[in-house]
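Visitor: Return atomic coordinates for the entry below.
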Amino acid sequence: MAKKKRQAAAPAPASTDKPATLKDLLSSDILDKLKAQATELKAEEAKRKEDERKQAEEVRHAEQKRLDSNFEYLLNNSKMDWKKYK
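Guide: Okay, here's the model as predicted:
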């Protein structure tokens, strides 16, 4: 049985033979427009999240204020340890 000769590995491609990326193919003004649009979208998303958080906080605050004026709720949720007030 004869041994098979191994083929030499193909040399690695040179660093100059890298495939072109989308960033390389687009012009600089289009890239600037895309970056500006991305930052604008991020700012809008952050503003929307902040508005939702504020609205939820206002709803929680209004609900707590309503419950604080409800005597039945206060009575049911108060601590019944009257000994420490003697």
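Visitor: From now on I want contacts and neighbour counts done on CA atoms only, so please keep to that.
Guide: OK.
Visitor: May I have the secondary structure class of Tyr73?
Guide: Put simply, Tyr73 is helix when judged by DSSP: H, G, I helix; E, B strand; the rest coil.
Visitor: no, scratch that, I was asking about Ala20
Guide: Secondary structure assignment for Ala20 (three-state DSSP): coil.
Visitor: I have a second one here; can you model it like the first so I can compare?
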Amino acid sequence: MAKKRRQASPSNRPSSAEQPATLKDLLSSEMVDKLKAQANEIRAEEEKRKEEERKKAEQARKAEQERLDNDFEHLLKNSNLDWRKYK
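Guide: The predicted structure follows:
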């Protein structure tokens, strides 16, 4: 049988008046909005930077693959030597 979870009684929970003030409560709403906007800008810049890094890595991978495709030695080493399939 599954045991039922006991719910904390309302008398055990601290009320909002008893809780210490948070930084959000201490700052003005104008300052909180500025901080949120700044955080959003930082996130957007981070996403943009990650996207640029991903594109650079993709371009580097394509350039390396193109270089290897033009390298006869590499193609010879990595080719399938079973020529009977291509008759």
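Visitor: Break down structure 1 into its helices, ranges please.
Guide: 22-25, 28-68, 71-77 (DSSP state H).
Visitor: could you dump those helices to CSV with distance to Pro13 of structure 1 and mean neighbour count?
Guide: Shown next, in CSV, are the helices of structure 1 (distance: least, C-alpha to C-alpha, whole Å; neighbours: other C-alpha atoms under 10 Å):
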stretch, distance to Pro13 of structure 1, mean neighbour count
helix 22-25, 19, 9
helix 28-68, 28, 12
helix 71-77, 74, 10
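Visitor: Tabulate those helices (TSV), appending distance to Ala14 of structure 1.
Guide: Shown next, in TSV, are these (distance: least, C-alpha to C-alpha, whole Å):
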stretch	distance to Ala14 of structure 1
helix 22-25	18
helix 28-68	26
helix 71-77	74
